[in-house]
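S.K.: Kindly generate the corresponding structure for this input.
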Amino acid sequence: MTDTTVANEPRPTATDDTTLRVLSTSDLAGIDISLADVVATVEGAYRTLHAGGSDNPRKLTVKPADGHSVSYAMLGRDGSRDVVAIKTSYKHGLDKGREDQHYYTALTLYDDVTGLPLAMMDCGRIGALRTPAVSALLARACARPDARSALVIGTGTQGRLALPFLLTTLPDLDRLMLFGTHPDGIAAVRQELRSHFPERDVEIVTDLRAAACDADIVLATAGSHTPAAVEADWLTAGALSILVGHGLAPSTLHRADRVVATSEAQMKVTGTDMADDNGELRAVDAEFPPVLAGAVAGRRSADERIFAYNSGLVVTDIALGHRFAQLALDQGLGVQVPLWQ
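M.R.: Coordinates of the predicted model:
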């Protein structure tokens, strides 16, 4: 099954092979797109990848010995859209607080039908939407059928959109919990939730162990300096723990009944902080694309404790970036740069 959302999506067009449309953070910030549209676009990208229509090679990583920065490069091809793209990501100041860190990420799209460049864009908003959408799809596929409670750890970019996306795929969740250490972040999470679901509110928790024991879904999105570290024996039977950033102890991986990863290869690259005392990671039982497509079971029983690793795949960035490029070009946004003249 390929991405059926593409059939109704107009194709962006480039004007020539000497200029490149550059879309800035502010260009993309004002584009209106619903959470349901984002989820559908991301889901379609996964299904096309599973069907063999797209390519998503393993990411390249560069990190200095002292660990003060990390860089990634990701190349991919979206077979539904006939688009080739490369995403770059660079974060500096990992040894410092969040306010002293620098982070830059960009996505460049090329039309594989015409051979022309489509656009280069800041990838911040795309990643901020894509990642919680993937977590919400993981929750829909792997949470126990009667899941009603969710705990989000962290109040950064991913934490702020985690609950709205979870409610988009699992509208029957009736208890929403948040563990965070930054008052401004907590306020931002609450504001973001109410902007999408005005009738809903989040319960702020301070006893992390008690909250984890009560949660059917634990979604860890915190930064590397978080004091949170949920242990496996805190989790209730049938709990799903999803790791995006930090907030879960390695025991949640190594003592899980089942492990699902968006990509086992990428988990080996970016999940090294979850290694055991011997420096080993637990084997992955299933990758997410076949789970989402229904070819492999995500959950086999209601009492399984499942660990899910969300590292993101560049094909989802390409799909969502393509959607944003079309919306931006329709509105005349961006600057045409004579890059190859």
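S.K.: going forward, measure contacts and count neighbours with C-alpha atoms only.
M.R.: Will do.
S.K.: residues in contact with whatever helix or strand Ala133 lives in?
M.R.: Using DSSP states H and E, Ala133 falls within helix 124-142. With contacts defined as C-alpha atoms under 8 Å, 6 or more residues apart in numbering, helix 124-142 is touched by 25, 28-29, 35, 38-39, 42-43, 104-106, 157-158, 161-162, 165-166, 168-170, 217, 219, 240, 242, 244, 288, 291-292, 298-299, 306, 308, 310, 312, 316-317, 320-321.
S.K.: same deal with stretch 31-40?
M.R.: In contact with stretch 31-40 (C-alpha under 8 Å, 6+ apart) are residues 5, 129-130, 133-134, 137, 164-165, 168, 320, 324, 327-328.
S.K.: One more pass at 7 Å, please.
M.R.: The contact list for stretch 31-40 (C-alpha atoms under 7 Å, 6 or more residues apart in numbering) reads Ala133, Phe165, Thr168.
S.K.: again, but for stretch 75-93
M.R.: The contact list for stretch 75-93, computed with C-alpha under 7 Å, 6+ apart, reads 2-3, 6, 48, 53-57, 68-74, 100-113, 314-315, 318-319.
S.K.: how about it: buried residues?
M.R.: 75-81, 83-93 (16 or more other C-alpha atoms under 10 Å).
S.K.: what about that stretch, distance to the chain center?
M.R.: Taking C-alpha atoms, centre = their mean, to the nearest Å, one finds stretch 75-93 lying 14 Å from the centre of the chain it belongs to.
S.K.: Let's compare: structure for the following, please.
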Amino acid sequence: MPKAMHVLTRSDLEDVELTPADVLDLVAEAYQAFAQGDSRCPVKLMMPIPKAERDAVSYSMLGYDGSLEQVGFKTSYRQGGDSAEKYYTTISLYDDVTGLPFAFMDCQRVGAARTPATTALTARYCARPGARSALMIGTGVQGRNTLPYLLTALPGLERLRLFGTHPDGIADSIATLHRWFPDRAVELVDDVPAAAAESDIVVVASGRAAHPEVRTDWLPPGGLLISVASKGVASGALRQADYAIATSTGQLGVTGTRLAGPGGEVRIDAELPEIIAGRAPGRRTDTDRVFAFSSGMIITDIPVAHALATRAVAAGRGQRVRLWS
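M.R.: I've put the predicted structure just below:
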């Protein structure tokens, strides 16, 4: 077989169907394979660009999915802390069975699916039993899918609330929810501390937030605060928690350093892959206020990217490029 790679653009992937339930299953399996030692996921590399006026940062991740036997390389570059227009991310996949390249693709759609899936799985395993309310803070690309993913993971949620400052983001968040749950209502809130105090689950995915930085001690007893690597969370949120979890302690040390204590130490009680695998509890008691730090792990990008690429290629999308000819 000629050495070639399927190149898939954002528009090639835009209408490829993956349901929230599909993505939840893919991401949960990826975490379980990692917990079992079948996958590999080194800590991501972050490099701030040394130009203060540009406020730019780049990331690189490498990983191996033992379930699919696929190796993935992901890169991203963002110029401006809250600019979606200057954020570019790609992923390339290689087949570890054949040794051949498979796909090189835009990764925005992947991140917009695996991130809310991780949030929803965190809620499934770490929210207090009988949780009934959720507050979503932020309406950016990675936040707009969160409410339907939460409802898929926790169908018992009764009250959904949303805080956002961008009209288009708010409208898109509501439309995305109604695509999957047409009969569910969303309350828009403007008082974040008051809404957090009445919510069993609070998800913060805001950038330079137009709201007070969210504190864990605002939550009611038993509340769960999930930070999607958010600048909208107070630096003391982790230290205020009765129980603290992270997708990866190593990645918290890269992207969540401001959450460390006065001595620069980070206390994490459990990691999400171990919780999903049943090797660690999601909380100690029903009244614990739990803080969860979510940072992207490429082991969850790989299966979502592979599923999208496989469907896109089967539909005749993209181009097959012989880079090595």
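S.K.: returning to what we had before: might you specify the subset of the buried residues of stretch 75-93 of the first structure located within strands?
M.R.: 75-78, 83-92 (DSSP state E).
S.K.: returning to that earlier point: of the contacts of stretch 31-40 of the first structure, just say which sits nearest to Thr206 of the first structure.
M.R.: Phe165 (23.1 Å; C-alpha to C-alpha).
S.K.: mind listing what that closest one touches?
M.R.: Leu35, Pro132, Ala133, Ala136.
S.K.: Aligned to it, what sits in the second structure?
M.R.: Here Phe165 of the first structure is matched to Tyr149 in the second structure, going by TM-score structural alignment.
S.K.: Please, where are all the strands along the stretch 1-150 of the first structure?
M.R.: Using DSSP state E, counting those that start in this stretch, the strands found in the stretch 1-150 of the first structure span residues 20-23, 60-62, 69-78, 83-92, 102-111, 117-122, 149-153.
S.K.: Would you mind finding the most buried of these?
M.R.: Ranked by mean neighbour count, the strands of the stretch 1-150 of the first structure are led by strand 149-153 with a mean of 27 (mean count of other C-alpha atoms under 10 Å).
S.K.: what range in the second structure matches it?
M.R.: Strand 149-153 of the first structure maps onto residues 133-137 of the second structure, going by TM-score structural alignment.
S.K.: Now that stretch on the first structure. Mean distance?
M.R.: Once the two models are superposed, stretch 133-137 of the second structure sits on average 0.5 Å from its counterpart in the first structure (mean C-alpha distance after the TM-score superposition for the first structure).
S.K.: And stretch 21-30 of the second structure, by the same measure?
M.R.: Averaged out, stretch 21-30 of the second structure is 0.4 Å away (mean C-alpha distance after the TM-score superposition for the first structure).
S.K.: what about the aligned residue in the second structure for Gly312 of the first structure, which helix or strand?
M.R.: Alignment note (TM-score structural alignment): Gly312 of the first structure maps to Gly296 of the second structure. Gly296 of the second structure belongs to no helix or strand when assigned by DSSP H and E.
S.K.: tell me the helices in the second structure, going along the chain?
M.R.: 10-13, 20-35, 108-126, 146-153, 167-180, 192-197, 237-240, 249-255, 272-276, 298-314 (DSSP state H).
S.K.: Let me have those in TSV, extended by distance to Val186 of the second structure.
M.R.: Shown next, in TSV, are those (distance: least, C-alpha to C-alpha, whole Å):
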stretch	distance to Val186 of the second structure
helix 10-13	28
helix 20-35	18
helix 108-126	17
helix 146-153	9
helix 167-180	7
helix 192-197	13
helix 237-240	26
helix 249-255	31
helix 272-276	28
helix 298-314	28
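S.K.: out of those, nearest to Leu219 of the second structure?
M.R.: helix 192-197 (4.7 Å).
S.K.: Go through the closest one and flag the buried ones.
M.R.: Val192, Ala195, Ala196, Ala197.
S.K.: and the first one, what does it touch?
M.R.: Okay, so that is Val192 of the second structure. His211.
S.K.: Ok, the second one next?
M.R.: The neighbours of Ala195 of the second structure, taking C-alpha under 7 Å, 6+ apart as the test, come to nothing; the list is empty.
S.K.: and with 8 Å instead?
M.R.: Counting by C-alpha under 8 Å, 6+ apart, Ala195 of the second structure touches Leu135, Arg161, Val189.
S.K.: Tell me the residue in the first structure aligned with the second one.
M.R.: Taking TM-score structural alignment as the alignment basis, one finds that Arg161 of the second structure is matched in the first structure by Met177.
S.K.: How much space separates Met177 of the first structure from Gly159 of the first structure?
M.R.: Counting by C-alpha to C-alpha, to the nearest Å, the gap from Met177 of the first structure to Gly159 of the first structure is 11 Å.
S.K.: what sits in contact with each of the two?
M.R.: Val152.
S.K.: Show me which of the two is the more surrounded one.
M.R.: Gly159 (29 against 21; other C-alpha atoms under 10 Å).
S.K.: Does the more buried one touch Gly223 like I think?
M.R.: No. Between Gly159 of the first structure and Gly223 there is no contact under C-alpha atoms under 8 Å: 10.0 Å.
S.K.: What residue in the first structure is paired with Arg322 of the second structure?
M.R.: So, by TM-score structural alignment, Arg322 of the second structure is matched to Pro338.
S.K.: Let's have the strands of the stretch 1-150 of the first structure in CSV, adding distance to Ala141 of the first structure.
M.R.: Output for those, formatted as CSV (distance: least, C-alpha to C-alpha, whole Å):
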stretch, distance to Ala141 of the first structure
strand 20-23, 34
strand 60-62, 29
strand 69-78, 23
strand 83-92, 27
strand 102-111, 28
strand 117-122, 30
strand 149-153, 15
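S.K.: Alright, calling it a day.
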